[in-house]
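S.K.: structure for the following, please:
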Amino acid sequence: MNHPMWLDNPAITAELLPALGQTLLMTAFAALISVLLGLPLGIWLWATARGCLAPRPAVHRALSALVDLGRSIPFIILMIALIPFTRFMVGTALGWQAAVVPLSVGAIPFFARLVEAALRDVPHGKVEAVQMMGAANGQIIRQVMVPEALPGLISGATVTAVTLVSYTAMAGAVGGGGLGALAISYGYQRYQSDVMIACIALLVLVVVAIQFAGDRLARLADHRR
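M.R.: Below is the predicted model:
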């Protein structure tokens, strides 16, 4: 029985789906950690800025410098620099579990800036109205700022997850596994263009699926519509 020639390639038939699974796991875990840690960091950035809930210019400048430093380091360099820390956290510097560490470290400051931007878009009048009713800063953040900024926060998380997908491909260059490692080891080093095309197609599908889901959730969370 005739079948497509690419099905004769063991890199596709045996390794493509496990590599896809590794990419999805890296993206999911790193995105979750980035949201859990980047959200409070972004709130802290916003709250300590001038004219916000708890203006602390010195603290804001220090946080802003730290976030900008984290965002400015190229991911491939960050991943290599964090090898000792990665080994300490997960016991190894290879595999998708190890790749989650630098992926998260690189994405946390990125998402924090998006959180700060989303909170700045909330009309200041709503904050003032709640302050006049005697609400504490914590209540304002939980009950006003986060709900009002939720569509922007979801969009920011979506952008972060999409960025992480591209980071996972780079992680494959230094033993991170996933579709990036498969594309490099077979598609580039062994000149198997069908493997490269298959990896690219799956990465595109993953990005499209994440963007579609994120856009849908953001629309559902937008009470202004």
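
S.K.: from now on I want contacts and neighbour counts done on CA atoms only, so please keep to that.
M.R.: Noted.

S.K.: neighbouring contacts of stretch 65-82?
M.R.: Stretch 65-82 has contacts (CA atoms under 8 Å, 6 or more residues apart in numbering) with 99, 102-103, 105-107, 109-110, 112-113, 167, 170-171.

S.K.: try 10 Å this time
M.R.: 41-42, 45, 59-64, 85-86, 88, 93, 98-103, 105-113, 167-168, 170-174, 176 (CA atoms under 10 Å, 6 or more residues apart in numbering).

S.K.: among those residues, which lie within strands?
M.R.: Per DSSP state E, strands hold no members of the contacts of stretch 65-82.

S.K.: what's the local residue count around Ala149?
M.R.: Other residues near Ala149 come to 21 when the count uses other CA atoms under 10 Å.

S.K.: other SSEs contacting the helix or strand Ala118 falls within?
M.R.: Using DSSP states H and E, Ala118 sits in helix 96-120. Counting contacts by 3 or more CA pairs under 10 Å, 6 or more residues apart in numbering; DSSP states H and E, helix 96-120 is packed against helix 16-47, helix 57-72, helix 75-81, helix 83-90, helix 146-171.

S.K.: nearest to Ala118, out of those?
M.R.: helix 146-171 (5.1 Å; CA to CA).

S.K.: relative to helix 96-120, how tilted is the closest one?
M.R.: Interaxial angle, helix 146-171 versus helix 96-120 (axes from the mean of the first three to the mean of the last three CA atoms, to 10 degrees): 150 degrees.

S.K.: tilt between helix 146-171 and helix 16-47?
M.R.: Going by the same axes, to 10 degrees, helix 146-171 makes 140 degrees with helix 16-47.

S.K.: if we can go back for a sec, make a markdown table from the helices and strands packed on helix 96-120 and add distance to Gln139 to it.
M.R.: What follows is the helices and strands packed on helix 96-120, written out as a markdown table (distance: least, CA to CA, whole Å):
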| stretch | distance to Gln139 |
| --- | --- |
| helix 16-47 | 13 |
| helix 57-72 | 21 |
| helix 75-81 | 37 |
| helix 83-90 | 35 |
| helix 146-171 | 10 |
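
S.K.: to check against the first, give me the structure of this:
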Amino acid sequence: MSLVPSRTPPARLMSRVDGVGHWLSPLGLRALLAWEFFEAGREKLHGDNWFADLGDKFPLPFSLLSPGVNWTLATWLELIGALALLLGLGTRYAAAALWVLTVVAIYAVHWPSDWSSLSELWQGYAITNDGFGNYKLPLIYLLMLLPLMLNGAGRFSLDHLIVSTRRAQTTTSADGTAWGVVLAAIGVTVSLLLPWAGAVLAMAGIALLTWPRRPILATS
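M.R.: So this is what the prediction gives:
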């Protein structure tokens, strides 16, 4: 008699749904984001450069570059990044690059130029600009890019195919290094918009990276 309880039919069904989700859920995010960024890049490719009208609104180090260079970088990053997301190739890197691009766009274009309270800042959470900014859509893009940065492209991707062909059994240490890198990187970009929040995230990430940890011995 088996001592391991068998799973109930609902549990088995949910397990199968989870399996389908590993294939389809990231694909939906990738396809939608690829379309949106490709459209933005195509408009820049065939449109006029209006970055010069922004003056000195770009953050460092992009403020050191000319409007033409920034325009070219944004155009091709959106086009190539969109293709990478669609194919699921180098997804984490593409999502991270588009994350930075989106944060810079919020900082230079969509963030309200002057606000004195959170209630005024909240008025910028909109699609149209009524003088308080319009950061709603790019903020949604940031939240959609986050699971692709952290979890990758999913199973229906070239990334998964490449990893499957090179997979080897390894033992890794379950420490906070990955969390430290993620929090520090997100904190640096968020600090462009909300310095105090970005500083807290970055400090938490640095703390995780420097916190002494006992090595975990691999067992056969």
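
S.K.: TM-score for this pair?
M.R.: With the length set by TM-score structural alignment, normalised by the length of the second structure, the two chains reach a TM-score of 0.29; 100 aligned residues with a CA RMSD of 5.1 Å.

S.K.: could you check the angle the helix holding Ala118 of the first structure makes with helix 57-72?
M.R.: Using the same axes, to 10 degrees: helix 96-120 of the first structure against helix 57-72 is 140 degrees.

S.K.: identify the residues contacting Tyr100 of the first structure.
M.R.: No, residue 100 of the first structure isn't Tyr; it's Val. Here Val100 of the first structure is in contact with 25-31, 33, 79, 86, 90, 106, 164, 168, 171, 176 (criterion: CA under 10 Å, 6+ apart).

S.K.: from Gly41 of the second structure, how far out is Leu150 of the second structure?
M.R.: Distance, Leu150 of the second structure to Gly41 of the second structure, using CA to CA, to the nearest Å: 24 Å.

S.K.: more neighbours: these two, which one.
M.R.: Comparing Leu150 of the second structure with Gly41 by other CA under 10 Å, the one with more neighbours is Gly41, at 24 against 15.

S.K.: which elements pack onto the one helix or strand that one maps to?
M.R.: Per DSSP H and E: Gly41 of the second structure is located in helix 9-46. Contacts defined by 3+ CA pairs under 10 Å, 6+ apart place helix 9-46 of the second structure against helix 67-87, helix 91-105, helix 136-151.

S.K.: list the buried residues in that helix.
M.R.: 24, 26-27, 29-35, 37-38, 40-41, 44-45 (16 or more other CA atoms under 10 Å).

S.K.: quick check: the most centrally placed residue in the first structure vs Ile77 of the first structure, distance?
M.R.: By CA atoms, centre = their mean, the first structure has its centre lying nearest to Thr160, at 3.3 Å. Distance of Thr160 of the first structure to Ile77 of the first structure, given as CA to CA: 19 Å.

S.K.: and Phe29 of the first structure, by the same measure?
M.R.: In terms of CA to CA, Phe29 of the first structure sits 21 Å off from Ile77 of the first structure.

S.K.: the more surrounded of those two?
M.R.: Between Phe29 of the first structure and Ile77, Phe29 has the larger neighbour count (other CA under 10 Å), namely 15 against 10.

S.K.: nearest residue to the more buried one other than its sequence neighbours?
M.R.: Closest residue to Phe29 of the first structure apart from its sequence neighbours, by CA to CA, 6 or more residues apart in numbering: Val100 at 6.7 Å.

S.K.: and if you look at Val190 of the second structure?
M.R.: Per CA to CA, 6+ apart, closest to Val190 of the second structure is Gly198, 4.8 Å.

S.K.: got it, and Trp99 of the second structure?
M.R.: Leu142 (6.0 Å).

S.K.: OK, contacts around the one you found?
M.R.: Counting by CA under 10 Å, 6+ apart, Leu142 of the second structure makes contact with Ala95, Ala96, Leu98, Trp99, Val100, Leu101, Thr102, Val103.

S.K.: got a list of what the fifth one touches?
M.R.: It refers to Val100 of the second structure. By CA under 10 Å, 6+ apart, the contact set of Val100 of the second structure is Ile106, Leu142, Ala185, Ile186, Val188, Thr189, Val190.

S.K.: repeat that with 7 Å
M.R.: Residues counted as contacts of Val100 of the second structure (CA atoms under 7 Å, 6 or more residues apart in numbering) are Thr189.

S.K.: please apply the same query to the first one.
M.R.: In this structure, Ala95 of the second structure makes contact with Leu145, Leu148, Met149, judged by CA under 7 Å, 6+ apart.

S.K.: highest neighbour count among these?
M.R.: Leu145 (25 neighbours).

S.K.: check contacts around that one.
M.R.: Ala95, Trp99 are the contacts of Leu145 of the second structure under CA under 7 Å, 6+ apart.

S.K.: quick check, Leu45 of the second structure in contact with Thr75.
M.R.: Yes: contact criterion CA atoms under 7 Å: Leu45 of the second structure and Thr75 qualify, at 6.3 Å.

S.K.: the residue nearest to the centre of the first structure: what's its closest spatial neighbour, skipping adjacent residues?
M.R.: Per CA to CA, 6+ apart, closest to Thr160 of the first structure is Phe111, 6.2 Å.

S.K.: in what helix or strand does Leu205 of the first structure lie?
M.R.: With DSSP H and E as criterion, Leu205 of the first structure is part of helix 193-221.

S.K.: so that helix versus helix 146-171, what angle?
M.R.: Calculated by the same axes, to 10 degrees, helix 193-221 of the first structure forms an angle of 170 degrees with helix 146-171.
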